[in-house]
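Visitor: predicted coordinates and the sequence they were generated for:
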Amino acid sequence: MRFMLMMKATGYYEAGLQGSREQCEARIAFKENLEEAGVFQSAEELLPSSSGLRVVFPPGGGAPAMQSGPFLPEQEWIAGYTVIDVNTEEEALKWVLRMPLPPGQGEHVVEIRRLEAMKDVALDARVQALRADLQDQLSLLK
């Protein structure tokens, strides 16, 4: 099962303050641990919300509204994410509890969400074509 670990941003992150060298090294070591365990899928950091654009679609249709960052409230900011492939939500939680978090920057929140697998449409179309071809060949043999 794949899980996304979403690191919520803090005011420090939104202000563009970088962590210490030790904190950067700890994040790199954490990623290497994920890779060594064979669970790492991907990870990215986001720029602060001040560089973002939000598109709000009204209920019932209509023209979407565009909003430039920064966005409020702080709980909605996402600083980055990591995608891991583990067997259970409990295993994902164990990885989150090992994450290095910068001290002295207030409360840190990491949200864990299971990703739903999406079928590969192109592969699905190829499989359907192969099945149809096989059915044609079987009907010729009858």
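Guide: Sure, I can see it.
Visitor: switch to C-alpha atoms for all contacts and neighbour counts from now on
Guide: Noted.
Visitor: neighbours of Glu14, how many?
Guide: Glu14 has 20 neighbours, counted by other Cα atoms under 10 Å.
Visitor: contacts only, for the nearest residue to it once chain neighbours are set aside.
Guide: Nearest non-adjacent residue to Glu14, counting by Cα to Cα, 6 or more residues apart in numbering: Pro48, 4.8 Å away. The contact partners of Pro48, taken as Cα atoms under 8 Å, 6 or more residues apart in numbering, are 13-16, 70, 79.
Visitor: one more time with 10 Å
Guide: By Cα atoms under 10 Å, 6 or more residues apart in numbering, the residues touching Pro48 are 9-16, 69-71, 77-80.
Visitor: nearest to Leu123 among those residues?
Guide: Gly80 (30.4 Å; Cα to Cα).
Visitor: show me where this structure has strands.
Guide: 2-8, 40-45, 53-56, 65-68, 78-85, 110-114 (DSSP state E).
Visitor: could I get these as TSV with distance to Val121?
Guide: Output for these, formatted as TSV (distance: least, Cα to Cα, whole Å):
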stretch	distance to Val121
strand 2-8	19
strand 40-45	21
strand 53-56	27
strand 65-68	31
strand 78-85	22
strand 110-114	21
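Visitor: what about versus this one:
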Amino acid sequence: MQFMMIVKATKDSEAGKPPSLELINAMMKYNEELAKAGVLVAGQGLHPSSDSIRISYPEPGGKPKVTDGPFTESKELIAGFTIIEVSSREEAIEWAMRMPDPHGFGEGQIELRQIFEPEELTQDPEALAKEAALRERVERSRKA
């Protein structure tokens, strides 16, 4: 099962303030531990919302609306993420608890969310086969 550790934004991350060298080193060590354990799928930091674009769907069947950042509610914004693949919810919590304070200064907040497996969304054999084929194509293109 996969989980996403969502690192919430802070005023500093939204201002584009880079992390300290100490925090970068702590996160590198943490990511190395995840990789060594074979659970790391992906992980990245994100630019502030001032560099982002939001696509919203204001009405069913309507044309999507594009809004440029910045966005005001920093507590609702994401500064980065790590995706891990583990055997249980408890293991995901254990890994999340080991992450260094992602912003330092006692301001870090991580939201841990399980990622849906295709079988949780549908039992339709045709849709599941298409999903599996797509994942296989993506994996092959990554290796190419």
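Guide: Ah, there it is. What you are looking at is a predicted structure, and each value in this text was computed from that prediction instead of being measured.
Visitor: picking that back up, Ala29 of the first structure is nearest to which of the strands of the first structure?
Guide: By Cα to Cα (comparing all of the strands of the first structure), the closest turns out to be strand 40-45, at 12.5 Å.
Visitor: still on that earlier bit, want to throw the strands of the first structure into CSV with distance to Arg27 of the first structure and mean neighbour count?
Guide: Below are the strands of the first structure laid out as CSV (distance: least, Cα to Cα, whole Å; neighbours: other Cα atoms under 10 Å):
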stretch, distance to Arg27 of the first structure, mean neighbour count
strand 2-8, 12, 21
strand 40-45, 11, 14
strand 53-56, 27, 12
strand 65-68, 30, 11
strand 78-85, 11, 20
strand 110-114, 14, 16
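Visitor: which one of those strands lies closest to Arg131 of the first structure?
Guide: Closest of the strands of the first structure to Arg131 of the first structure is strand 2-8, at 29.6 Å (criterion: Cα to Cα).
Visitor: residues contacting the most centrally placed residue in the second structure?
Guide: Nearest residue to the geometric centre of the second structure (Cα atoms, centre = their mean): Phe81, 3.2 Å. Taking Cα under 10 Å, 6+ apart, we find Phe81 of the second structure in contact with 4-8, 42-46, 110-112.
Visitor: residues contacting Leu130 of the first structure?
Guide: By Cα under 10 Å, 6+ apart, the residues touching Leu130 of the first structure are 124, 136.
Visitor: same thing but at 6 Å, please
Guide: By Cα atoms under 6 Å, 6 or more residues apart in numbering, no residues touch Leu130 of the first structure.
Visitor: and Cys24 of the first structure? What does it align with in the second structure?
Guide: Matched to the second structure by TM-score structural alignment, Cys24 of the first structure sits across from Ile24.
Visitor: do you know how far that match is from Met99 of the second structure?
Guide: As for Ile24 of the second structure, its distance to Met99 of the second structure is 12 Å (criterion: Cα to Cα, to the nearest Å).
Visitor: ok, Glu22 of the second structure next?
Guide: Separation of Glu22 of the second structure from Met99 of the second structure (Cα to Cα): 14 Å.
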